[in-house]
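Undergrad: What follows is a protein structure lacking sequence information:
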């Protein structure tokens, strides 16, 4: 796997953003996904990015491990497992061109999902709907789980789906981050055997990961320092804009 210095710099910045997203704004690493897929072949990018994400998940769990809501996680895991299996079958038949188009389309879809998520959260917050929101979150768990499992297996893009589900269920910031941290550590780790079997993770990709994970740490530390100060609305708008641009770049490449 040969890359230039500038390409490595882009990957390093994207790895730093992974750390930031894991400890501050879950789902923001869709920008990292677009960057990895722009620098590397589409299939290879998912294999290189996965260990970087897992390292970020470990840092997030160490930071927010006491704030997870395990009943929500147990509701999601069966459907997520089904989604991962569907995504694995898809990857068996998808070539690099299909992967690139799929990742671009998923990014655009995730941007639309994020906009809808935020507006739905605002409507829910405008009324006293705690019990109704809990019932809705239970009913929606299977569909969110399957979609999240598929998107995270195919493109490591399950963050916005998980964010949408947790916000619609009324999670506050710390419980949101803690539950999301444990969710992605478990799910991403479970994807490793599938990715190895598909040839997405190999020796050269792990050598590149060994260099990139060093940049996850400062990103995670910055995220931890900023989490209580960050303007969530403005940042989500920037994430959505960057995600749309990344998706269009892949579709038009």
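TA: The structure has been received and is ready for your questions. Small disclaimer: the values here were computed from a predicted structure and weren't measured. Residues are numbered from 1 along each chain as shown.
Undergrad: Only C-alpha atoms from now on, for both contacts and neighbour counts.
TA: Will do.
Undergrad: Was I right to think residue 22 contacts residue 60?
TA: Yes: using Cα atoms under 8 Å, residue 22 is in contact with residue 60, at 5.6 Å.
Undergrad: quick one: common contacting residues for these two?
TA: Common contact partners of residue 22 and residue 60 (Cα atoms under 8 Å, 6 or more residues apart in numbering): 177, 181, 220.
Undergrad: Neighbour count, secondary structure and distance to residue 72 for these - can I get that in a markdown table?
TA: Compiled in a markdown table, the shared contacts of residue 22 and residue 60 are given as follows (neighbours: other Cα atoms under 10 Å; DSSP: H, G, I helix; E, B strand; the rest coil; distance: Cα to Cα, whole Å):
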| residue | neighbour count | secondary structure | distance to residue 72 |
| --- | --- | --- | --- |
| 177 | 28 | helix | 13 |
| 181 | 27 | helix | 13 |
| 220 | 26 | helix | 25 |
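Undergrad: Alongside the first one, take a look at this:
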């Protein structure tokens, strides 16, 4: 981890990280997956590989606030069905990080962002033409295969780039979750998965005492973001916000790929 980069942030760089932390809080309580913008900012300001470890405690703080807000609305059968596949994806992502250098991680993050933006656009375009599954967390064979596929991809993307949000958002929406069930299930999912990633990130040298000091400062911005998200969840123009998130995600992904 490049400590000189971390400890010699300019005022504008810290402001960008603080804004990204605020957006983490907002996304956790309003629009899950919007924090792809945050990971693009972190990877642009900090070394790409180190940014994944520094962002993780910030995400966990947002997850805790989201669980406290929506804890009564989680759908546990869906969570239990996803966790084994997610675990496999986390292991694959860890093996990738053991061999990947900073350039490979940055390129991977950029590619993942563009992929997730494309998936989101595809979902929006086909939502009206394809029927939703009838129940939250279907137990059919097709439903189990889909859960495993999304779980592995979500585990890999969340380990390598903390970018599992769009993958899980797509899965939960396709499974017919309503707003509160979506937010509650997503909150517990990411709290459990992100906490389980801590030993891997520490073992990879992505989290240490120095990085946690920066996290302690950034977590202060997660709280107002979460409160803003809780206030806005029933008032926000969802369609406009999703368009802005997709545009920012594409811009962030291109910036990382061309950097």
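TA: Received it, and whenever you're ready, just let me know what you need. Computed from a predicted model, the values in this text were never measured in an experiment.
Undergrad: TM-score, when you put one on top of the other?
TA: Once superposed, the chains reach a TM-score of 0.96 (TM-score structural alignment, normalised by the length of structure 1), with 251 aligned residues with a Cα RMSD of 1.5 Å.
Undergrad: coming back round to it: ok, residue 22 and residue 60 of structure 1, which is more surrounded?
TA: The residue with more neighbours, out of residue 22 of structure 1 and residue 60, is residue 22; 33 against 28, by other Cα atoms under 10 Å.
Undergrad: need the contact list for the more buried one.
TA: Here residue 22 of structure 1 is in contact with 56-57, 59-60, 177, 181, 220, 223 (criterion: Cα under 8 Å, 6+ apart).
Undergrad: start and end residues in structure 2 for the helix or strand encompassing it, please.
TA: Using DSSP states H and E, residue 22 of structure 1 maps to helix 5-23. Using TM-score structural alignment, helix 5-23 of structure 1 lines up with residues 11-29 of structure 2.
Undergrad: Which strand or helix spans the aligned partner of residue 152 of structure 2 in structure 1?
TA: Using TM-score structural alignment, the equivalent of residue 152 of structure 2 in structure 1 is residue 146. Using DSSP H and E, the element containing residue 146 of structure 1 is helix 130-155.
Undergrad: okay, now the counterpart of residue 249 of structure 1 in structure 2: neighbour count?
TA: Using TM-score structural alignment as the criterion, residue 249 of structure 1 maps onto residue 255 of structure 2. Residue 255 of structure 2 has 17 neighbours, counted by other Cα under 10 Å.
Undergrad: Contacts only, for residue 255 of structure 2.
TA: For residue 255 of structure 2, the contacting residues are 44, 110, by Cα under 8 Å, 6+ apart.
Undergrad: Next one: it from residue 41 of structure 2, what distance?
TA: Distance, residue 255 of structure 2 to residue 41 of structure 2, by Cα to Cα, to the nearest Å: 10 Å.
Undergrad: ok, now residue 253 of structure 2?
TA: Relative to residue 41 of structure 2, residue 253 of structure 2 is positioned 10 Å away (criterion: Cα to Cα).
Undergrad: cool, residue 47 of structure 2 as well?
TA: 11 Å.
Undergrad: Those two: which is more packed in?
TA: Using other Cα under 10 Å as the criterion, residue 47 of structure 2 and residue 41 rank with residue 41 on top: 24 against 19.
Undergrad: Show me what that one aligns to in structure 1.
TA: Under TM-score structural alignment, residue 41 of structure 2 pairs with residue 35 in structure 1.
Undergrad: how far away is residue 24 of structure 2 from residue 92 of structure 2?
TA: Distance of residue 24 of structure 2 to residue 92 of structure 2, given as Cα to Cα: 25 Å.
Undergrad: And those two? Which one has more around it.
TA: residue 24 (35 against 18).
Undergrad: What residues does the more buried one make contact with?
TA: Residue 24 of structure 2 makes contact with 34-35, 38, 58-59, 62, 222, 225-226, according to Cα under 8 Å, 6+ apart.
Undergrad: Do a quick rundown of the helices in structure 2.
TA: 3-7, 11-29, 36-45, 48-70, 76-99, 102-126, 141-161, 165-174, 179-203, 209-232, 238-258 (DSSP state H).
Undergrad: Would you mind finding the most buried of those helices?
TA: helix 36-45 (a mean of 25; mean count of other Cα atoms under 10 Å).
Undergrad: got a list of contacts for that helix?
TA: Identification of contacts with helix 36-45 of structure 2 by Cα under 8 Å, 6+ apart yields 13, 16-17, 20-21, 23-24, 48-49, 51-52, 55, 106, 109-110, 113, 161-163, 165-166, 245, 248-249, 252-253, 255-256.
Undergrad: Next, the angle from that helix to helix 165-174.
TA: Using axes from the mean of the first three to the mean of the last three Cα atoms, to 10 degrees, the direction of helix 36-45 of structure 2 lies 170 degrees away from that of helix 165-174.
Undergrad: by how many degrees do helix 36-45 of structure 2 and helix 48-70 diverge?
TA: Here the directions of helix 36-45 of structure 2 and helix 48-70 differ by 150 degrees (the same axes, to 10 degrees).
Undergrad: Now helix 36-45 of structure 2 on structure 1. Mean distance?
TA: Compared with structure 1 after the fit, helix 36-45 of structure 2 shows a mean deviation of 0.3 Å (mean Cα distance after the TM-score superposition for structure 1).
Undergrad: now that helix and helix 102-126, what's the angle there?
TA: Using the same axes, to 10 degrees, helix 36-45 of structure 2 lies at 160 degrees relative to helix 102-126.
Undergrad: Distance of residue 229 of structure 1 relative to residue 116 of structure 1?
TA: When residue 229 of structure 1 is compared with residue 116 of structure 1 (using Cα to Cα), they lie 24 Å apart.
Undergrad: I meant to write residue 32 of structure 1 there.
TA: Residue 32 of structure 1 is 22 Å from residue 116 of structure 1, by Cα to Cα.
Undergrad: Ok, residue 68 of structure 1 next?
TA: Distance, residue 68 of structure 1 to residue 116 of structure 1, by Cα to Cα: 24 Å.
Undergrad: Which residue lies nearest the spatial centre of structure 1?
TA: For structure 1, the residue nearest the mean C-alpha position is residue 159 (3.2 Å; Cα atoms, centre = their mean).
Undergrad: What does it correspond to in structure 2?
TA: Match for residue 159 of structure 1 (TM-score structural alignment): residue 165.
Undergrad: now swap in residue 191 of structure 1 and tell me
TA: Residue 191 of structure 1 maps onto residue 197 in structure 2, by TM-score structural alignment.
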